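A.B. asks: got a predicted structure here, sequence first:
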Amino acid sequence: MIRSLRIAVADDERDMRDYFQAILPRLGHVVVAAASDGAELIAACRAATPDLIITDVKMPVMDGIEAARRIYEATPIPVILVSAHHDAEVLERAEQEHVLAFLVKPIKQADLEPAITVAMSRFEQFQALHKETADLRQALEDRKLIERAKGLLMKRTGLGEHDAFRRLQRLASDHNRKLVEVALMILTADEAFRIDA
């Protein structure tokens, strides 16, 4: 069972907005915004910060895919796209813009619940992968700084690689700092002494 979600919906048809506002609470969710076009959806998401967006594709002012793209740039929020028909161009655009599920009208409660579950599950997986990638990238950057600081210590003190690394570790421990912080301080200090060089 999926947790209760704060959901923003958008559709230019009042009947569809009313349908979502009636059916989503039955599934245990809260509708925090009901927009009639893409621009309204963007404003509503800024104000309400929903957990999920369910939006129609074709709407006046701005379509649902463009609105989803702009919202995602500011805050990653999973999107379920709704359309009266599915054509190749819409599906292609949807794939490029963080859309995690696609429903064709008329939408039944039996379709909505699994789409929400799949969209949220995929979103959580993507977020975990994104964090893991960012962590790995940061670890690599940290490693490069530590290696540069170790090389500098070897050059300045004549220590071997192992001893230079042990000195970095000791400095980090003595000053209750992370190894990368000590490496950065050493590299910064070296730059300060080489300003006129």
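C.D. replies: Alright, I've got the coordinates. Numbers count the residues shown, from 1 in each chain.

A.B. asks: CA atoms for contacts and neighbours, from now on please.
C.D. replies: Will do.

A.B. asks: select the longest helix from the protein.
C.D. replies: When the chain is parsed with DSSP state H, its longest helix is helix 109-157.

A.B. asks: can you give me the offset of that one from its chain's centre?
C.D. replies: 11 Å (Cα atoms, centre = their mean, to the nearest Å).

A.B. asks: got the contact list for stretch 142-156?
C.D. replies: Residues from elsewhere that reach stretch 142-156 (Cα atoms under 8 Å, 6 or more residues apart in numbering): 159, 160, 161, 164, 165, 168, 179, 180, 183, 184, 186, 187.

A.B. asks: I misspoke; the intended subject was stretch 109-122.
C.D. replies: With contacts defined as Cα under 8 Å, 6+ apart, stretch 109-122 is touched by 2, 23, 27, 52, 78, 79, 80, 100, 101, 102, 103.

A.B. asks: A further structure is provided below for comparison with the first:
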Amino acid sequence: MKRLKILIVDDEPITRLDLKEMLEENGYEVVGEGKNGNEAIEKARTLQPDLIIMDVKMPEMNGVKAASVIRGFSDCAVLLLTAYSYRELIEDAKKASINAYLVKPVKERELLPAIEIAFSQREQLQTLNEKVKKMEQKMEDRKKIEKAKGILMKEWNCSEEQAYRQMRQKSMSNQMSLIKLAEQIIERS
């Protein structure tokens, strides 16, 4: 199993130290620490962690705002820590696509499952995003094939089935993918 790279961001040095010890004792790699939202953003860019454990209330920029910015360039999981459990804060965290939320003081028996769940959600989201990209590519390819068929139907005054059959035959005889052939037909028209 891959060793998770974790960034800890909290304005309290003792909290960062406690978290780092808990994490390293349990086999996680702490790749960096920060004390505010701006440092979280900067370190997330440079260190590319798998997970950020971040306090909500910090100077300069809070954890929810920092997480929103980080979501713009990273798909790392984010676990928020706070001494507060206000409903409004929970709603803000959901809008920022936070993966997990723990109320301080953090106990190891709560932290470790939250990390695993947050990371699992991250992996599921990555898998889903990859599937969406593949489906989008298939749709684009299909559109090109349909366009090429339309061009051949006009040029040869033939049916859709005949145009497609001709494309398939040419694709196989030239050992070329159907999409490459479609792109050539579109390009020359």
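C.D. replies: Great, that's in hand. These figures come from a predicted structure and were not determined experimentally.

A.B. asks: ok so, going back, nearest to residue 64 of the first structure, of the contacts of stretch 142-156 of the first structure?
C.D. replies: The nearest member of these to residue 64 of the first structure, counting by Cα to Cα, is residue 180 at 44.1 Å.

A.B. asks: for residue 40 of the first structure, see how far away that closest one is.
C.D. replies: For residue 180 of the first structure, the distance to residue 40 of the first structure equals 45 Å [Cα to Cα, to the nearest Å].

A.B. asks: quick one, which of these two is more surrounded?
C.D. replies: residue 180 (21 against 16; other Cα atoms under 10 Å).

A.B. asks: okay, how far is it across stretch 102-110 of the second structure, tip to tip?
C.D. replies: Termini of stretch 102-110 of the second structure sit 8 Å apart (Cα to Cα).

A.B. asks: could you do stretch 168-186 of the first structure as well?
C.D. replies: Span of stretch 168-186 of the first structure from end to end, Cα to Cα: 9 Å.

A.B. asks: give me the mean deviation of the longest helix of the first structure from the second structure.
C.D. replies: When the second structure is superposed, helix 109-157 of the first structure averages 1.2 Å from its matched positions, counting by mean Cα distance after the TM-score superposition for the first structure.

A.B. asks: and after that helix, which helix or strand comes next?
C.D. replies: helix 161-174 (DSSP states H and E).

A.B. asks: what's the mean distance for that following helix versus the second structure?
C.D. replies: Looks like 2.3 Å for helix 161-174 of the first structure (mean Cα distance after the TM-score superposition for the first structure).

A.B. asks: swap in stretch 14-23 of the first structure?
C.D. replies: Mean for stretch 14-23 of the first structure is 0.9 Å (mean Cα distance after the TM-score superposition for the first structure).

A.B. asks: one step back: hmm, which of the contacts of stretch 142-156 of the first structure are the buried ones?
C.D. replies: 159, 164, 165, 168, 179, 180, 183, 184, 186, 187 (16 or more other Cα atoms under 10 Å).

A.B. asks: what's the local residue count around residue 11 of the first structure?
C.D. replies: 27.

A.B. asks: ok, it to residue 146 of the first structure distance?
C.D. replies: Counting by Cα to Cα, the gap from residue 11 of the first structure to residue 146 of the first structure is 53 Å.

A.B. asks: stretch 152-160 of the second structure: how far from the chain's middle?
C.D. replies: 43 Å.

A.B. asks: can you tell me, leaving aside adjacent residues, what's nearest to the spatially most central residue of the second structure?
C.D. replies: Per Cα atoms, centre = their mean, the C-alpha nearest to the average position across the second structure is that of residue 75, at 3.5 Å. Nearest non-adjacent residue to residue 75 of the second structure, counting by Cα to Cα, 6 or more residues apart in numbering: residue 122, 7.1 Å away.

A.B. asks: how close does the one you found sit to residue 165 of the second structure?
C.D. replies: 43 Å.
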